[in-house]
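**Q** Sharing a sequence plus its predicted fold:
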Amino acid sequence: MNSLKLKVELEQLYVLNEFISKHYPNKDIALNLVVEEIFVNIVNYSNAEYIIVNIESENYLSIEFVDNGIQFDPTLKEDPETPKSLDEAQIGGLGILLAKNYADEITYTYENGENHLKVIKKVE
């Protein structure tokens, strides 16, 4: 497993993307969106002091986000109603749904004062 500790700042998204690309070089736009959504939500809403990202890549890609912010389990969040058209779409609220739909598995635990959100994607 490879790990990276990040400051809780939006500018760190670039560092995170480079870290993931180094260990999983496939250009996957959906994966980038999921990573960005999770990271930005932690930065904007968690009040965390740090974010640790653990990555494993074998027959699957596992990206775990660990932070010491406010306890929040996004897997329990009810899926919003999806808009019927772009005109009806509103900004925000669909990121967790995107992550749930893209990932093969998402797990959450809260241990020792830390949120652990793991996104697992099967890869070839």
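**A** Perfect, I can see it now.

**Q** From now on I want contacts and neighbour counts done on CA atoms only, so please keep to that.
**A** Noted.

**Q** Show the contacting residues for the one residue sitting closest to the centre of the chain.
**A** Taking C-alpha atoms, centre = their mean, the centroid of the chain lies closest to residue 38, which sits 3.2 Å from it. If a contact means C-alpha atoms under 8 Å, 6 or more residues apart in numbering, then residue 38 has 95-96 as its contacts.

**Q** Just confirm it is within a helix.
**A** Yes: secondary structure assignment places residue 38 in a helix (DSSP: H, G, I helix; E, B strand; the rest coil).

**Q** ok, residue 49 touching residue 7?
**A** Yes: A contact is recorded between residue 49 and residue 7 when judged using C-alpha atoms under 8 Å, the distance being 7.3 Å.

**Q** three-state assignment of the residue at the greatest distance from the centre of the chain?
**A** Distance from the C-alpha centroid of the chain, by C-alpha atoms, centre = their mean, peaks at residue 87 (27.0 Å). Assigned state for residue 87: coil (three-state reduction, three-state DSSP).

**Q** In addition, the following structure is provided for comparison:
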Amino acid sequence: MNKLTVPAKIENLQKVMDFLGDQLDSVDYVMKARLQLELSIEEAYVNIVNYAYGLEEGEVIICCNVGESPLKVTMQFIDYGKQYNPLENEDPDISLSAEEKEIGGLGIFLIKKNVDDISYKYRDGKNILTIQKKLNDF
């Protein structure tokens, strides 16, 4: 797996997206699948930046592996922030109007709808969120 470590700051989002782009430079993919993956990666990173460390500073380690048969990207987000499993929350009720909806939860819901697999574990003081997406299946 290739690895990128950045301070958990919103201004590093472009570095994260460039890292993903670098991993995909040499492969052929379905553009819709890549866009879904990019949305999911952005949501995951922004959630870590906004919630993992509170007012303290920290870092995010992003690991990426591109498998070829089928073409599948696995991305792991690792942080040392407070333990939090975003997959334990109930999905928001998207049938409600904007005024009726509670704040929060939509980002993880979008990730779940746009990737093939998402998992979470807490190990050795680390939150580890793993996202997998096939890029040539549509």
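**A** Structure received. Here the structure is a predicted model, which is why all the values come from computation and not from measurement.

**Q** so what number do they get for TM-score?
**A** These two chains, once laid on top of each other, score a TM-score of 0.89 by TM-score structural alignment, normalised by the length of the first structure; 124 aligned residues with a C-alpha RMSD of 2.0 Å.

**Q** just to revisit the earlier point, so what corresponds to the residue nearest to the centre of the first structure in the second structure?
**A** When the second structure is aligned by TM-score structural alignment, the residue opposite residue 38 of the first structure is residue 44.

**Q** Burial check on the residue nearest to residue 124 of the first structure when sequence neighbours are not counted, number of neighbours?
**A** Distance criterion C-alpha to C-alpha, 6 or more residues apart in numbering; nearest residue to residue 124 of the first structure, sequence neighbours excluded, is residue 59 at 6.6 Å. The tally of other residues near residue 59 of the first structure (other C-alpha atoms under 10 Å) stands at 10.

**Q** All the strands of the first structure, residue numbers only.
**A** For the first structure, the strands defined by DSSP state E occupy 2-6, 51-57, 60-67, 105-111, 114-122.

**Q** could you dump those to a markdown table with distance to residue 77 of the first structure and mean neighbour count?
**A** Shown next, in a markdown table, are these (distance: least, C-alpha to C-alpha, whole Å; neighbours: other C-alpha atoms under 10 Å):
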| stretch | distance to residue 77 of the first structure | mean neighbour count |
| --- | --- | --- |
| strand 2-6 | 26 | 14 |
| strand 51-57 | 21 | 19 |
| strand 60-67 | 17 | 21 |
| strand 105-111 | 12 | 15 |
| strand 114-122 | 13 | 20 |
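
**Q** Take these and write them to JSON lines, including distance to residue 28 of the first structure.
**A** What follows is these, written out as JSON lines (distance: least, C-alpha to C-alpha, whole Å):
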{"stretch": "strand 2-6", "distance to residue 28 of the first structure": "19"}
{"stretch": "strand 51-57", "distance to residue 28 of the first structure": "14"}
{"stretch": "strand 60-67", "distance to residue 28 of the first structure": "12"}
{"stretch": "strand 105-111", "distance to residue 28 of the first structure": "17"}
{"stretch": "strand 114-122", "distance to residue 28 of the first structure": "11"}
